[in-house]
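Participant: sequence and predicted structure are below.
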Amino acid sequence: MTALLVVDAANVVGSVPDGWWRDRRGAAVRLRDRLAADAAAGGPALPVAPAEVVLVVEGAARGVESVPGVRVEAAEGSGDDRIVELVAGRDPGRRCVVVTADRELRERVRALGAEVLGPRSVRRGNGEKPAPGQDRDGIG
């Protein structure tokens, strides 16, 4: 069964001080396109592959369209709540990995059986593996 990879767009783009706050939608589009390129390449740069990639956007980033390889989910309210809904609604036994550094969200999705990785796991896409018990950001 293909894993579910859920990416917290606001958290990932907000983890790099590159001016994303001037164009939140553009930053989400760039992240989506990077994830799509990784998925099209067979997933070697994704933290889990094969995977169905879901990018959750909120606020000013709403309106970003899905593309082949990445389904974009626009949260009506809280992006965190939409991520929890996606994790809770997955098929029983389906592996789920959530990419975020948000501590509260990490706890919520872990309680539902999801694995959690930090933003670097999709920002770098360099294939490095986390140490046992930690993600690529060194968060356990």
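Facilitator: Yep, that arrived. This structure is a prediction, so every number in the text was calculated from the model and none was measured.
Participant: contacts and neighbour counts: CA atoms only from here.
Facilitator: OK.
Participant: tell me where the protein has strands.
Facilitator: Ranges of strands in the chain, per DSSP state E, are 3-8, 51-57, 70-74, 96-99, 115-117.
Participant: by contact count, what packs against the second one?
Facilitator: Spelled out, it's strand 51-57. strand 3-8, helix 9-13, helix 24-40, strand 70-74, helix 79-88 (3 or more CA pairs under 8 Å, 6 or more residues apart in numbering; DSSP states H and E).
Participant: one more to weigh against that first structure:
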Amino acid sequence: MTVLLVDAANVVGARPDRWWRDRPGATARLLSRLAGLPGREVDGAVVAEVVVVVEGAARDVPAPDGVRLVRAAGSGDDALAATATGLAAAGRAVLAVTADRGLRARLPAGTAVTGPGRLLDVLDRMAGNGSG
């Protein structure tokens, strides 16, 4: 069982759906979709827990049941890298979701990584919406 660790800003920004007009709203919609992932498979890993790093204007969004938020006081990348390090140190398997190459390079050795598009495809299939 794996902790899905999500870079919310990176996933929200992966689709040009006017998210920039309402970052908190776009993040809240993503969190609502992520709440259904525990027990499901993402990139071959069964999700036990969903942890999402939120930052900036979206930092104060409410957390739905089934999602744990890490509210970055500064850099979301710093918070995600620190969270991944803590989870790995606790012996947890982590699947990080980000397209940020610089962030990927900062993750602990052995951390599995997938991109936002892959996660959004899974969420779309769950919603019965293959095209997004």
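Facilitator: Arrived safely. Quick caveat: nothing in here was measured; it's all calculated off a predicted structure.
Participant: follow-up on the earlier one: do you know which of the helices and strands packed on strand 51-57 of the first structure lies nearest Ala60 of the first structure?
Facilitator: helix 24-40 (5.9 Å; CA to CA).
Participant: would a markdown table of the helices and strands packed on strand 51-57 of the first structure with mean neighbour count and distance to Val48 of the first structure be doable?
Facilitator: Formatted as a markdown table, those follow (neighbours: other CA atoms under 10 Å; distance: least, CA to CA, whole Å):
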| stretch | mean neighbour count | distance to Val48 of the first structure |
| --- | --- | --- |
| strand 3-8 | 24 | 7 |
| helix 9-13 | 22 | 16 |
| helix 24-40 | 20 | 10 |
| strand 70-74 | 21 | 14 |
| helix 79-88 | 19 | 16 |
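Participant: for Gly125 of the first structure, find the nearest of these.
Facilitator: Set against Gly125 of the first structure and scored by CA to CA, these come closest in helix 24-40, at 7.9 Å.
Participant: so the closest one versus strand 51-57, what angle?
Facilitator: 180 degrees (axes from the mean of the first three to the mean of the last three CA atoms, to 10 degrees).
Participant: and helix 24-40 of the first structure, what other elements does it pack with?
Facilitator: helix 9-13, strand 51-57, strand 70-74.
Participant: what's in contact with it?
Facilitator: For helix 24-40 of the first structure, the surrounding residues in contact (CA atoms under 8 Å, 6 or more residues apart in numbering) are 9-10, 13, 20, 44-46, 51, 53, 55, 57, 60-62, 64, 67-70, 122, 125.
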